[in-house]
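Undergrad: I'd like to go over a predicted model; first the sequence, then the structure.
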Amino acid sequence: MQAFTVEQVRRLERAAMGPQDDGTLMQRAAAGLAAVLADELRTRAGHVYGTHVLVLVGPGNNGGDALWAAARLARRGVRVDAVGVLGTPHAEGLAALRAAGGRVVGTEALAALDAYDLAVDGVLGIGGRPGLPDDVADLVGRLADACVPVVAVDLPSGVAADTGAVPGAAVSAAVTVTFGVAKPCHLLEPARARTGRLVLVDIGLDTSAEEPELDAWDAARVADAWPWPARSSDKYAKGVVGVDCGSETYPGAGIMATYGAVHGGAGMVRFVGPESARATITANLPDVVFAPGRVQAHLLGSGWGERADGDRAVADAVASEVPGVLDADGIGHRPDRLPDSWLLTPHAGELARLLGIERSEVEDDPLAAVRAGAGRTGATVLLKGATQLVARPGVRTVEVAVPGPSWTGRAGSGDTLGGLCAAVLASGRPAHEAAVLGASLQAQTAAAHPGPLPPHVLAERCADRLGAWWQERHP
């Protein structure tokens, strides 16, 4: 799924409307929204006729979409109460609702909230500022307390459309119906968690002239793109990963990085990390080689701590003209510029240090930060977190890995992720694909095996996930 910014959406809508807005796009949007609302009523109440719907109406076209859709429901026998909660409602939409038999009421005249089968959030659209006024936030909170499911129009009111930030009160929707194209907030946390199920309604926008802001991968695309070995593939064709991770202080990082590389499908793994990690690796991963030699991808940095020769280790790896993954402590030992065949895998704090900004700035606008990281270093950058973003230098579109459960956010997960990415990189895939595929595999494996599994155990399950995908595609 691709997502486009507010500015891009405005251009797309103007192009579709032509020189004069005759309301066609709004009617298409309202028709699609009404269809989703009717389906939700059938699913939740068992019928459409006689159900009770509350519409929260704000100003402009977002409120207009909600009102026109509500008018369609009213003509089907739905009891509709509309309440203006912000600004001046869309005049034509309001008239249409009244003509169809819907009621327009003040907040003081609302029925008991638990009497409603569904609420429609038509308060703020893509032009709204994030956050909600206190009185609107109070009403939204009372709907949540009454367990009334909310269908958001275009986006949940209160979230930031272009960044996914939620700096204040906002709607938490069961379903969000968006029009024409997805917006970044639908794909970026924390707004994504408030979006619920996303339904995209086609209103006739032509996106061919616009480069998307985001390109979100799904599970099927990940499985189709995985570098499956041919029958004739040997260990070198599958790819050899050289792992230089961990230290005497943090031997576990080297162990977990190696688990990721082995279970991510590398043909062979060479471990040149600390001696203290080798006994554990030998006991559990006896196929790992403890000697330098030919590799197709490097993995460096996890658990290094204060490594005196870190600059030299990274410089030597880069000079080998083999791609690599640079993680955690290793990022601080990078040269000024790296090839785009190299992948950096920082979390928000590490990326903030790289850019010389506060962590909060990365968290508030992760898209800008991950692009800045790629531009600053010349490398491909995977920003780890609740939403995992991949940016390439000179490329506008940022890729989004398949999301997973929050169980993966624990110590060691980044180490195993580095190994997964390095395994894909060693197979010959470009750095941006290695990042998306590795991150998506880890997330989907965690979703298939819920619970707080230790990172190295989850890495083992990644091999099971790959095996299941292989069987699905090679019955």
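TA: Here it is on my side, so go on. Numbering: from 1, shown residues only.

Undergrad: rest of the way, CA atoms for contacts and neighbours
TA: Noted.

Undergrad: from the chain's centre, how far out does the lengthiest helix in the chain sit?
TA: For the chain, the helix with the greatest residue count under DSSP state H is helix 24-45. Per Cα atoms, centre = their mean, to the nearest Å, the displacement of helix 24-45 from the mean C-alpha position of its chain is 26 Å.

Undergrad: now do the helices in the stretch 151-300 of the chain.
TA: Taking DSSP state H, counting those that start in this stretch to define them, one finds helices in the stretch 151-300 of the chain at 191-195, 219-225, 235-238, 251-263, 275-284.

Undergrad: identify each buried residue in the first one, please.
TA: Of the residues in helix 191-195, those buried by neighbour count under the rule 16 or more other Cα atoms under 10 Å are Ala191, Arg192, Ala193, Arg194, Thr195.

Undergrad: and what of the last one?
TA: Within helix 275-284, the residues that qualify as buried are Ser276, Ala277, Arg278, Ile281, counting by 16+ other Cα under 10 Å.

Undergrad: does the last one really touch Phe290, like I thought?
TA: Right, Ile281. No - at 9.8 Å, Ile281 does not count as touching Phe290 under the criterion of Cα atoms under 8 Å.

Undergrad: second one coming, line it up with the first:
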Amino acid sequence: MRALDEWTGDDVRGALRLPTASDDKYSRGVVGLRTGSDAYPGAAVLGVEGAWRTGTGMVRYVGPDRPTALVLARRPETVAASGRVQAWVIGSGTDAAHRGDDEERDLRAILRGDEPVVVDAGALDLVRGSTAPVLVTPHAREHDRLRQTAGLDPVPDDASVTGRAAAAAETAAAFGVSVLLKGAVTVVATPGGWTRSVQAGTPWLATAGTGDVLAGVLGALAAAATPTDADAFGPVAATGAWLHGAAGRLAAALHGGHGGPITALDVAEALPRIVAEGLAAD
């Protein structure tokens, strides 16, 4: 595989769009989230927060009663009802082993629809055969489990960034989806062979819930950009990873020195400044 190009702040600036006087909440993007569960309700809150803080026009949340109540307590502007969306986020904070038949039917319908779908965690097992534009967001262990279902070898723990990107590209081609492989350096690959590395983050991001925030960020960007196929998801995914990493770095830097401990909500709350700085640099 050739040397891996890095997605940088300059690339991000070209991917962000400043709202205009002619925009409304629909033209800015409506993202739907089917995330969280009674066991992991916080994932719903964090994903919704990530989407709002990235600048989406509307967030619809569809989920169980407990996470719905927590989402509305934190973000009362969220619409807790089905309706029009321009992108979906599914799987965060869910467990495939405890998924009911009705939920599986609804998730499969989303994956067979027209709107782009960000697939995280507990819905990764459903991506085979999907026809919607799909981005999967596994960490290393989830990536290996996904690869196993396609008969692909696991990725060595000591694989280089280039090796991880090659593996992600292989996964993308096997499933017809884009892959955002999380790690100290995130890599993004599309079925058509487009690959990038994203190095905007900080080791302080290795804490519970930050991946749920990232899923919300990606959903917001997808709702605004509405990628029409998996290959078009590449720049969206790389931009989301960069914004998320930069927000984590900013949140950690508030503690001075080499940075300090952060929580997932700290990352979400830093996103508006990162987005604003990106837009201001245009």
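TA: Sure thing, it's come through. As the structure is a computational prediction, the values presented were derived from the model and not from experiment.

Undergrad: just to revisit the earlier point, what span of the second structure is the longest helix of the first structure aligned with?
TA: Counting by TM-score structural alignment, helix 24-45 of the first structure falls onto no part of the second structure.

Undergrad: could you dump the helices of the stretch 151-300 of the first structure to a markdown table with distance to Asp244 of the first structure?
TA: Listed next are these as a markdown table, based on distance: least, Cα to Cα, whole Å:
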| stretch | distance to Asp244 of the first structure |
| --- | --- |
| helix 191-195 | 36 |
| helix 219-225 | 27 |
| helix 235-238 | 19 |
| helix 251-263 | 7 |
| helix 275-284 | 11 |
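
Undergrad: closest to Ala71 of the first structure out of these?
TA: With Cα to Cα as the criterion, Ala71 of the first structure lies closest to helix 191-195 of the helices of the stretch 151-300 of the first structure, at 24.0 Å.

Undergrad: where does the closest one end up in the second structure?
TA: Under TM-score structural alignment, helix 191-195 of the first structure has no counterpart anywhere in the second structure.

Undergrad: what does Arg249 of the second structure align to in the first structure?
TA: Alignment note: Arg249 of the second structure maps to Ala447 in the first structure; criterion TM-score structural alignment.

Undergrad: help me confirm that its match comes into contact with Ser406.
TA: No - using Cα under 8 Å, Ala447 of the first structure is not in contact with Ser406; the gap is 9.3 Å.

Undergrad: what's the burial count for the alignment partner in the second structure of Leu300 of the first structure?
TA: With TM-score structural alignment defining the correspondence, Leu300 of the first structure maps onto Ile90 in the second structure. Counted by other Cα atoms under 10 Å, the residues lying close to Ile90 of the second structure total 29.

Undergrad: what sits against Ile90 of the second structure?
TA: Taking Cα atoms under 8 Å, 6 or more residues apart in numbering, we find Ile90 of the second structure in contact with Leu33, Arg34, Thr35, Leu107, Val117, Val118, Val119, Asp120, Ala123.

Undergrad: helix or strand for the match of Arg249 of the second structure, which one?
TA: helix 431-448 (DSSP states H and E).

Undergrad: which residue in the second structure aligns with Met256 of the first structure?
TA: Under the alignment by TM-score structural alignment, Met256 of the first structure pairs with Leu46 in the second structure.

Undergrad: that should have said Leu285 of the first structure, apologies.
TA: Aligned partner of Leu285 of the first structure by TM-score structural alignment: Arg75.

Undergrad: Tyr259 of the first structure and Pro454 touch, don't they?
TA: No - in this structure, Tyr259 of the first structure is not within contact of Pro454 by Cα under 8 Å, at 11.5 Å.

Undergrad: and those two? Which one has more around it.
TA: More crowded of Tyr259 of the first structure and Pro454, by other Cα under 10 Å: Tyr259, with 28 against 15.
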